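*Asks:* Kindly generate the corresponding structure for this input.
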Amino acid sequence: MFDKNSRQIITKAVCGKGKKFTEASHTVTPLHRPTSILGCWVINHKYSAKKRGDFVEVSGSYDINVWYSYSDNTKTEVVSDKVTYTDKIPLLMKDEHCISDELDVIAKVVQQPNCIECEISSNGNRIVCEIEREFVVEVIGETKMYVKLDPHGKDHDDYDYDRLEAELADLNPDVSSSEESSSDH
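*Replies:* Down below sits the predicted model:
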């Protein structure tokens, strides 16, 4: 495959890709027995990603905040709970031709953690929150490319620099300013 009309180029390229959607259920324990759920939101999402074998492991955390009423809807309070998670995202596309062991991992959030449902548990003293999140990951590593050379392509030494210099010398550097001054009259 390698000859005088081709070159081998070593470059960084995407060597693996994966995507995963996750729904998780979290139980929050409030200080008071809840009467109703008034709202739920997820904040402070942080994460990191590392390649582990044939998958990328995304580890992160976020805070779940639930606003609820208690004492027969006469009082309200917000309960907050920090949640940690680890998602194993399989690499669906893998290039086995990566030539280095040093790989970069890029993880992008497609869907930030978001509450899709929040309800009082069947025993009545806890709150169950359904949270969704989605990631896309890419693994970047060094790989080889083979490039065929154009036998009729121009070489640096073949370029006619004298002709280019002559053409540039004929240009009037004041063209734009002379056009502006003639349009002012």
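*Asks:* make it CA atoms for all contacts and neighbour counts henceforth
*Replies:* Will do.
*Asks:* Identify the residues contacting Val79.
*Replies:* Under the criterion of C-alpha atoms under 8 Å, 6 or more residues apart in numbering, the neighbours of Val79 are 28-31, 65-68.
*Asks:* Before we compare anything, build this one as well:
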Amino acid sequence: MSDFREIYTKAVCGKGKKFSQTAHSVTPTHKPSSVLGCWVINHKCRSNFRNDVVVVEGTYDINIWYSYNNNTKTEVVTETVTYRDEIELSIKDKNVASEQMEVVQHVLQEPNSLDADISPNGKIVVQVEREFLVEVIGETKIKVSVDPENALGDEDWDADLDEAFEDLDSEFLVGELEE
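*Replies:* So this is what the prediction gives:
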């Protein structure tokens, strides 16, 4: 019998990272005088592996608090926007079958408002940033060495542990607590 075995397992076989900034144009109900605040909330996304890239698709809400009528009244306008990011894999194992790839996405930077300005046409332009790290998991094969004669001696591990604990001071962490 051979001294090696082949084991099929799941492993990270590709990684990619992408940072992006996007400008969204939001049309308020009234002509804005000033922007008082801008928040990005309710982020949802999903990802999948297509044609050697990971596609992350999602939505988020942009809430803009603004004043109008010469700064005498305020209102909040909300707009739901969609996005699609294609993330190239910077690390990729070519020896993995791509039929059953899983994608794990990590949101490194939730969508966040950087700036909100009033354009000359009365719209509010919001700059949003986001960043993702994706890992593609696939089935792969690894080759391991087999110890047919048990040269490592499993019994020896237990004896080594017993010897290591003999010198421990069992009263080391025990003491009276002062109140």
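*Asks:* which residues in structure 2 form strands?
*Replies:* For structure 2, the strands defined by DSSP state E occupy 4-26, 32-50, 53-68, 73-88, 91-92, 102-118, 124-145.
*Asks:* Counting neighbours, what do you get for the counterpart of Thr27 of structure 1 in structure 2?
*Replies:* Superposed on structure 2 with TM-score structural alignment, Thr27 of structure 1 falls opposite Ser25. Neighbour count of Ser25 of structure 2, defined by other C-alpha atoms under 10 Å: 16.
*Asks:* If I follow the layout properly, Ser25 of structure 2 ends up in contact with Ile124?
*Replies:* Yes: using C-alpha atoms under 8 Å, Ser25 of structure 2 makes contact with Ile124 at a distance of 5.7 Å.
*Asks:* center of structure 1, which residue is that?
*Replies:* Lys108 (2.1 Å; C-alpha atoms, centre = their mean).
*Asks:* What is the equivalent residue in structure 2 for that residue?
*Replies:* Mapped onto structure 2 by TM-score structural alignment, Lys108 of structure 1 lines up with His106.
*Asks:* list the contacts for the residue lying closest to its match once chain neighbours are set aside?
*Replies:* Once flanking residues are discounted, His106 of structure 2 sits nearest to Leu133: 5.1 Å by C-alpha to C-alpha, 6 or more residues apart in numbering. Leu133 of structure 2 makes contacts with 15-18, 105-108, as judged by C-alpha under 8 Å, 6+ apart.
*Asks:* Any buried residues in stretch 23-32 of structure 2, and which?
*Replies:* Across stretch 23-32 of structure 2, burial judged by 16 or more other C-alpha atoms under 10 Å covers 24-28, 31-32.
*Asks:* Can you say which two of those are spatially most distant?
*Replies:* Taking C-alpha to C-alpha as the measure, those span a maximum distance of 17.1 Å, between His24 and Lys31.
*Asks:* re earlier: can you tell me which of the strands of structure 2 is most buried?
*Replies:* Mean neighbour count (mean count of other C-alpha atoms under 10 Å) peaks for strand 53-68 among the strands of structure 2, with a mean of 19.
*Asks:* if we look at it, which residues are touching it?
*Replies:* With contact meaning C-alpha under 8 Å, 6+ apart, strand 53-68 of structure 2 is reached by 30-49, 73-89, 103, 111, 134.
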